[in-house]
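Student: Take this sequence and fold it.
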Amino acid sequence: MIQITDYPQLEAILWDQKGRTEISDKEAFTYYESRWRYLDEDQLTEDERVLIDRLIAEQGNGHFLPAD
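Tutor: As a prediction, the model looks like this:
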């Protein structure tokens, strides 16, 4: 499980998930893909970039198709 508050941009795109503290890898990958346009890439921390890369490898089988 991923601690939402450890990743500022993930927390920002989960505006409708207030009160949740954790999210599964699968859910996180889905939210990153579907809400990428709301994320500020310049504000991604190194840890969050590593998380996204891991999710792409493990959940997306190396593919990431962010929604426009």
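Student: alpha carbons only for contacts and neighbour counts from here, please
Tutor: Will do.
Student: Next, residue 60: secondary structure please.
Tutor: Here residue 60 is coil, with the state taken from DSSP: H, G, I helix; E, B strand; the rest coil.
Student: Which residue, other than its chain neighbours, is closest to it?
Tutor: residue 29 (7.6 Å; C-alpha to C-alpha, 6 or more residues apart in numbering).
Student: Where does the one you found sit, in terms of helix or strand?
Tutor: Residue 29 belongs to helix 25-34 when assigned by DSSP states H and E.
Student: To compare against the first, here's the next sequence to fold:
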Amino acid sequence: MKFLVRPELPTASVGSSQATTAAVDDSAPLATRPESTYESGKAVQTNGATSGVAMQIHLADYPQLKLLAWNRRDDDLVEEEEAFALYERNWHFVEEEKLSLNERQLIERLTTLFGKGVMNV
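Tutor: Got it, this is the predicted structure:
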């Protein structure tokens, strides 16, 4: 897995007008997410470095989930378990009447998988 290389800030010694800069590797890719191996509907299956296969969800595909994850980019992916935790922890912000059929089905599936059929709200 490749990571984005961030340049170091220039440093200057006290009383010096010249700053040194670190070399930057511009060949690194901008994306830091694992590459997708399978795409099906709204979830992406990826091979993680630490755990076999994990399903990730596109936030942009689920409007209420995106509202709960307001501090992330629209094109971000979240693990299914993290999505369930977001729904469960922040359910009071979910506008149930605005849930699409797809999002309702996702919530039901996540509740079955991670909540053993129960969402503690």
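Student: Would you mind getting the average deviation of the helix holding residue 29 of the first structure from the second structure?
Tutor: Compared with the second structure after fitting, helix 25-34 of the first structure deviates on average by 0.4 Å (mean C-alpha distance after the TM-score superposition for the first structure).
Student: what comes into contact with that helix?
Tutor: Contact partners of helix 25-34 of the first structure, identified using C-alpha atoms under 8 Å, 6 or more residues apart in numbering, comprise 1-2, 10, 13-14, 52, 55-56, 59-60, 64-67.
Student: Is it possible to mark the buried ones in the residues you listed?
Tutor: 10, 13, 14, 52, 55, 56, 59, 60, 64 (16 or more other C-alpha atoms under 10 Å).
Student: out of those, which are inside strands?
Tutor: If you go by DSSP state E, those have nothing in strands.
Student: Residue 45 of the second structure reaches residue 56, doesn't it?
Tutor: Yes: look at residue 45 of the second structure against residue 56 with C-alpha atoms under 8 Å: they come within range, at 6.2 Å.
Student: What lines up with the residue nearest to residue 60 of the first structure in the second structure?
Tutor: Here residue 29 of the first structure is matched to residue 84 in the second structure, going by TM-score structural alignment.
Student: how many other residues sit next to its match?
Tutor: 23 (other C-alpha atoms under 10 Å).
Student: do the same with residue 23 of the first structure
Tutor: 14.
Student: Skipping its backbone neighbours, what lies nearest the counterpart of residue 103 of the second structure in the first structure in space?
Tutor: Matched to the first structure by TM-score structural alignment, residue 103 of the second structure sits across from residue 48. Nearest in space to residue 48 of the first structure, with sequence neighbours left out and distances taken as C-alpha to C-alpha, 6+ apart, is residue 7 at 5.7 Å.
Student: next one: residue 59 of the first structure
Tutor: Closest to residue 59 of the first structure by C-alpha to C-alpha, 6+ apart is residue 26, at 6.2 Å.
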